[in-house]
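Enquirer: Next one to model:
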Amino acid sequence: MDSKQSTPLHAPDFIVIGSGSGGGVVAARLSESGKYKVLCLEAGTRGAGYIWTRPPVGGGMMIESPEVNWCQFAQPNPDLGGRRVYVARGKILGGSSAINGLIFNRGQRLDYDAWERMGCTGWSYRDVLPYFKKLESTDIGTDDYRGRQGPMKVTTASKTSPFYDLFMQSAQAVGLPLNPDYSGSTQHGVAMAQINVWKGLRQSTATQYLEPARKRPNLTILQGAHVTGLLFEGKRCVGVRYRRNGAMEEVRARREVILSAGAIGSPQLLELSGIGNPAILARHGIPVVHALPGVGENLRDHFGPSVQWKFNRKGLSLCDRGRGWGLVREVLSYVFRRKGFISQGLATLRVFTRSHEGIEQSDIALLVNPFMIEVRNKKRLMSPINGFFAFAQVQRPESAGSSHIQSADPLADPAIHYRFLATEKDRRTAVMAVRRAREIAAVAPLADVIAEELQPGAQVQSDEDILAFIRRAGNTTYHPVGTCKMGQDPMAVVDPSLRVHGIAGLRIADCSIMPMIISGNTSIPAMMIGERCADMVLADAGRPAFPAVPASTAVPATQLTPELVHH
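Expert: Reported below is the predicted structural model:
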């Protein structure tokens, strides 16, 4: 492990907790002007050069690795027959953006327009589109919708198998249009995925925001710094307490603390610090700093089963290229040419479709791969079975759970309660998602190359049997949101400026602020939230009405020795 010392940074203007899709953007943007000192605290010890984070297919090696992942489990779920769902969260520089499947997906216009109708003033699609454009650089689509000069490079996944054209032709045969830019005017249709990959390498907040920014003397990044609590003076957040190298440290912010620990980590830290439902805090002996009953509530995620088919001929599945000599050839192709399936993300064919006629936009997504996955030694690898799968999920689930502390110990996992399929609408849409996947597979030319349906199997036909299959086999796509939701109702945790209600000097910038889950992957929307948050913080920092903490009270309680750690 190499370390690079920087000038000791006392009393930073801003402290950012977390370096992921939200926090990494906030920290980098706040440091750009050179006017303010910024401290970014990341619990993970691995950096942007970690061996598995750069090759896109490396996500499969990190999804259950405690070296770079929190590796938590939800509580037994009554909606799923008591199963405990795995909860993956990045614990590495770049957070989950450094371990995810690399899919670029903003969601739909109606997602953000719905946020504004729910009381999130200034978060309509028209308001957030400039920030989506600001963060990306791509040659996809038109200038009306796409950015050309941002830090995140976006490309279209390559067709690494003839399977892709067969699937897309069958999708068109059942009425789905080809959609060359699902981040443009409409998401509806079938398309190759847009991915955060450039020249065969992952683009994360670590590589695109923090690594360039860490050259600035006013930005300090501390890795291996597990924040355990927030510091308050009355109803103002003035700093944080964290554990690093076995020792407890404190550091105070002259201006603001921005919490970006994700939809599981952010409510946990609020509750540990005395912000939340008083009954939950009292249960664990935590004094109430401010009562906010919505903290930890409204947990949502994308959920669905993997529908699987077996091919009747070779050359379509990538299974032989993921094992033995086929894998050796793929590795050589990647090392010397940055080509092949190693250079792609996961689920690189996307279908966005409607469960029924009459709804405004797609409410079902199919995430398709020309291979199948099996877990061996906590690593997700290609199955030797010559087939493909479609992960069939509900785009905008109504069912909401919660995530709360179950101990005052900051190192203890929270109690994550998912409530998938809790509403009739979610159950109907989930069943239709499986039927839509089957509908495409049942027509030529795709039908001509299928030997059989492996999962759930041809014998599973009734709505009741399909629902039972979903309960038995369904899983998340690791998109938790909503636990510190934005709004102005009694259950809202932050206002439209992302300030925590009732607390000065504290904002939240991650997926926890989403009042409703978006119709797509959450990493890019979290980066948009980070971009917006940084603009809001910088705007307020220039206003006399926003007082800074006096320098005399902004000295760390213990020595802060910032290290910029490279791996």
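
Enquirer: use CA for all of it now, contacts and neighbours both
Expert: Will do.

Enquirer: I'd guessed residue 135 sits against residue 150; true?
Expert: Yes. If you go by Cα atoms under 8 Å, residue 135 and residue 150 touch, sitting 4.5 Å apart.

Enquirer: Looking at these two, which is more packed in?
Expert: residue 135 (23 against 16; other Cα atoms under 10 Å).

Enquirer: For the more buried one, give me its contacts.
Expert: Residues near residue 135 by Cα atoms under 8 Å, 6 or more residues apart in numbering: 147, 149, 150, 151, 152, 527, 528, 531.

Enquirer: what's the nearest residue to residue 63 if we skip its chain neighbours?
Expert: residue 88 (6.3 Å; Cα to Cα, 6 or more residues apart in numbering).

Enquirer: what's the answer for residue 180, then?
Expert: In space, residue 180 is closest to residue 191, 6.1 Å off (Cα to Cα, 6+ apart).

Enquirer: Need the contact partners of the one helix or strand the one you found maps to.
Expert: Under the criterion of DSSP states H and E, residue 191 resides in strand 189-192. Contact partners of strand 189-192, identified using Cα under 8 Å, 6+ apart, comprise 156-159, 168, 171-172, 176-182, 348-353.

Enquirer: another one to check against the first:
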Amino acid sequence: MSRSEAYEYIIIGAGSAGSTLANRLSEGGASVLVIEAGGSDRSPLISVPLGWGRIFPRRLFDWGYFAEPEKNLDGRRIECARGKVLGGSSSINVMAYVRGHSADYDRWAASGLAGWGYRDVLPYFKRSEDWAGGEDAYRGSGGPLTTVPSNYVDPLADAFLEAGETAGHGVTQDYNGARNEGVCRLQWTIRKGRRCSASVAYLRPALTRRNVTLKTRSLVHRVILEGKRAVGVEYSDGKEMKIARTTGEVILSGGVINSPQLLNLSGIGDPEELARHGIVCHHALKGVGKNLQDHLSVGVEYGRNGDGPFVDRLRYDAIAMAMAQAFFFGTGFATEIPGPISGFLKTDTSLVQPDIQLLVTFIPSESRPWFPGVRPRPCDAFMCRPVMLHPESRGEIKLRSSDPRDAPEIYQNFLSEPRDWETMRRGIEMTRDLVAQKSLDPFRGSEIQPGTAVRSKSEIDEYIRRTAWTAHHPLGTCRMGAIDDDMAVVDTELRVRGILGLRVVDASVMPDMVGGNINAPVIMIAERAADLIRGMAQKTNLSMNVRSDELGEKEAHHAG
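Expert: Below is the predicted model:
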């Protein structure tokens, strides 16, 4: 084992949270070590937005996780794609920029999580972004993360917006602004035609500083504890075991699966679970790995009358040229995602906030490159996916063994609560109603799946069991909680309860689901965590309150 080195901060994981922390914590000259299990994010498939269509099916730059068989989904092992690369999941996701609803954060604050209400977190959302529309009471300008509205050109997009109005859902021009509810055009983390991941936005600038050290393709085996204090980590780089020590803090940013796994491997967790694998319990925290939540979705697909712009551009020669144009010049068709429409909808008008997110893609489900005489041209189609935003079902992460190289056991427990079934059924019903609107008549072909014959409750349930899949927003396995919450893993400042010098900063600390994609909230959490670590959180909130009157007026207008 080689001689150890000392750093003020050791960050485990260079994903959305880890990249953000590396940048912010190193700004003042503190020495920072970032340890990442994956490798470089320089692949054209990552940097070109349309490359996502190759990354996901092939599970590239990915840990390759699958959940254990799901009894409510016909025993299927649902994949759980998580980024194993610089930038983490922000380097393999679909690049949607979604903050969630203001009620999500106010709910956190009302549960006893002081400092996590909407007014508390909004300054960090604003600080993180550089919104193409410019700064206002809700949006930020000049931040590291470039955010832009979808510019995908297809008349079907405008038809969907009109359908949102006639179906009674309304249209929102900025779902990350004053009005979250309604059908809308999505917003992306794309900069000059290329993916703007957390690595691009935060980590690469940080690596220009001499006080930041990055170790890639290195796996952390455990956090080193001396009594009740974290003093370093033990990791391997594929060749030998190494030790890195800290004079300040160890910060776990491995994500919703790897962070609880590492806590357990370090002897922090449920004593019974640790004993099952022969691990000495250094500190009992029964909530480690519990409270797993994710967004479940199901697809409703329609044939398309006529042809949209996407299928023709999927010809081998056309798509190859588009990828090259995007990679070298940041222009052309491959710089856009053919899924420009979303929606945040309520299954019941009495709800405080939307409980369904609609994701609409303008591509056939069996989409792949084609060429005359080699592979037939696919028939055009579009798919609407209702996503359940606030599931009641809860899963957990468990160790498979005491070997850090063994993937943990993932139990999603999807649809284990009756209300979740009802929400999914209602989501399909609302999707069908939306697509039936007059504005979509010129485009709508036959319903491919589940098919018009599938109507009864039992038939819909069978379709859900057979086809539902994750929207890839898992969270909650090291959740924060109030001081009297026995199952909380971290406190409101994200410090592991009962252990000094150890924090968790990633999606695992969220207590429950936010209403949408989670990359933006994870970056917000890391932005705020950096201020908490540096003792600057109150100063940041005070400096951003100068526009609170304007914010209040817009909120009141929206509520009215």
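
Enquirer: one step back: of the contacts of residue 135 of the first structure, which belong to strands?
Expert: residue 152 (DSSP state E).

Enquirer: and residue 296 of the second structure, what pairs with it in the first structure?
Expert: Aligned counterpart of residue 296 of the second structure in the first structure: residue 303 (TM-score structural alignment).

Enquirer: Wait, its match touches residue 479, no?
Expert: No. Under the criterion of Cα under 8 Å, residue 303 of the first structure makes no contact with residue 479, lying 9.0 Å away.

Enquirer: More neighbours: which of the two?
Expert: residue 303 (24 against 20).

Enquirer: Can you give me the distance of the more buried one to residue 68 of the first structure?
Expert: 23 Å (Cα to Cα, to the nearest Å).

Enquirer: circling back to that earlier point, how many neighbours does the equivalent of the residue nearest to residue 180 of the first structure over in the second structure have?
Expert: Matched by TM-score structural alignment, residue 191 of the first structure corresponds to residue 184 in the second structure. Applying other Cα under 10 Å, we find 25 residues neighbouring residue 184 of the second structure.

Enquirer: Kindly report the same for the one 3 residues further on.
Expert: For residue 187 of the second structure, the neighbour count with other Cα under 10 Å is 23.

Enquirer: Just to check, it is in contact with residue 99?
Expert: No. Residue 187 of the second structure is not in contact with residue 99 according to Cα under 8 Å; the separation is 10.5 Å.

Enquirer: Now name the helix or strand holding residue 217 of the first structure.
Expert: Counting by DSSP H and E, residue 217 of the first structure is part of no helix or strand.

Enquirer: Can you find the partner of it in the second structure?
Expert: Alignment note (TM-score structural alignment): residue 217 of the first structure maps to residue 210 of the second structure.

Enquirer: what about that match, how many neighbours?
Expert: 11.

Enquirer: Next up, the contacts around it.
Expert: Counting by Cα under 8 Å, 6+ apart, residue 210 of the second structure has no contacts.

Enquirer: what's the spacing between it and residue 30 of the second structure?
Expert: 10 Å.

Enquirer: can you check residue 320 of the second structure too?
Expert: 44 Å.

Enquirer: Kindly reformat the contacts of residue 135 of the first structure as TSV containing distance to residue 283 of the first structure.
Expert: Formatted as TSV, those follow (distance: Cα to Cα, whole Å):
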residue	distance to residue 283 of the first structure
147	48
149	50
150	46
151	45
152	44
527	35
528	36
531	37
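
Enquirer: Considering the contacts of residue 135 of the first structure, which are maintained in the second structure?
Expert: Mapping the contacts of residue 135 of the first structure onto the second structure (both residues aligned by TM-score structural alignment, their matches' Cα atoms under 8 Å) leaves 147, 150, 151, 152, 527, 528, 531 still in contact.

Enquirer: Out of these, which is nearest to residue 78 of the first structure?
Expert: Taking Cα to Cα as the measure, residue 78 of the first structure sits nearest to residue 527 out of these, at 33.4 Å.

Enquirer: number of nearby residues for that closest one?
Expert: Other residues close to residue 527 of the first structure by other Cα under 10 Å number 27.

Enquirer: Which residue in the second structure aligns with it?
Expert: Checking TM-score structural alignment: residue 527 of the first structure goes with residue 523.

Enquirer: Might one say that that match is in contact with residue 22?
Expert: No. Taking contacts as Cα under 8 Å, residue 523 of the second structure lies outside contact range of residue 22: 11.9 Å.

Enquirer: Contacts only, for the counterpart of residue 364 of the second structure in the first structure.
Expert: Under the alignment (TM-score structural alignment), residue 364 of the second structure pairs with residue 372 in the first structure. By Cα under 8 Å, 6+ apart, the residues touching residue 372 of the first structure are 308, 319, 382, 383, 384, 385, 387, 388, 389.

Enquirer: repeat for residue 331 of the first structure
Expert: residue 342 are the contacts of residue 331 of the first structure under Cα under 8 Å, 6+ apart.

Enquirer: what about it, helix or strand, and which?
Expert: Assessed by DSSP H and E, residue 331 of the first structure sits inside helix 324-337.

Enquirer: buried sites along that helix?
Expert: 327, 330, 331, 333, 334 (16 or more other Cα atoms under 10 Å).

Enquirer: which residue sits closest to the fourth one in space, ignoring its chain neighbours?
Expert: Right, residue 333 of the first structure. residue 339 (5.7 Å).

Enquirer: if I look at residue 318 of the second structure, how far off is residue 269 of the second structure?
Expert: Taking Cα to Cα, one finds residue 318 of the second structure at 53 Å from residue 269 of the second structure.

Enquirer: go on, residue 435 of the second structure?
Expert: 48 Å.

Enquirer: Next: residue 53 of the second structure.
Expert: Taken as Cα to Cα, the span from residue 53 of the second structure to residue 269 of the second structure is 38 Å.

Enquirer: higher neighbour count, those two?
Expert: In terms of neighbours (other Cα under 10 Å), residue 269 is the more surrounded of residue 53 of the second structure and residue 269; the figures are 24 against 15.

Enquirer: can you pull the contacts of the equivalent of the more buried one over in the first structure?
Expert: The alignment partner of residue 269 of the second structure in the first structure, by TM-score structural alignment, is residue 276. For residue 276 of the first structure, the contact set (Cα under 8 Å, 6+ apart) comprises 270, 288, 290, 291, 292, 293, 294, 295, 296.

Enquirer: Highest neighbour count among the residues you listed?
Expert: residue 296 leads these on contacts (other Cα under 10 Å) with 32 neighbours.

Enquirer: give me every residue that touches it.
Expert: So residue 296 of the first structure contacts 264, 267, 268, 276, 402, 403, 404, 483, 484 (Cα under 8 Å, 6+ apart).
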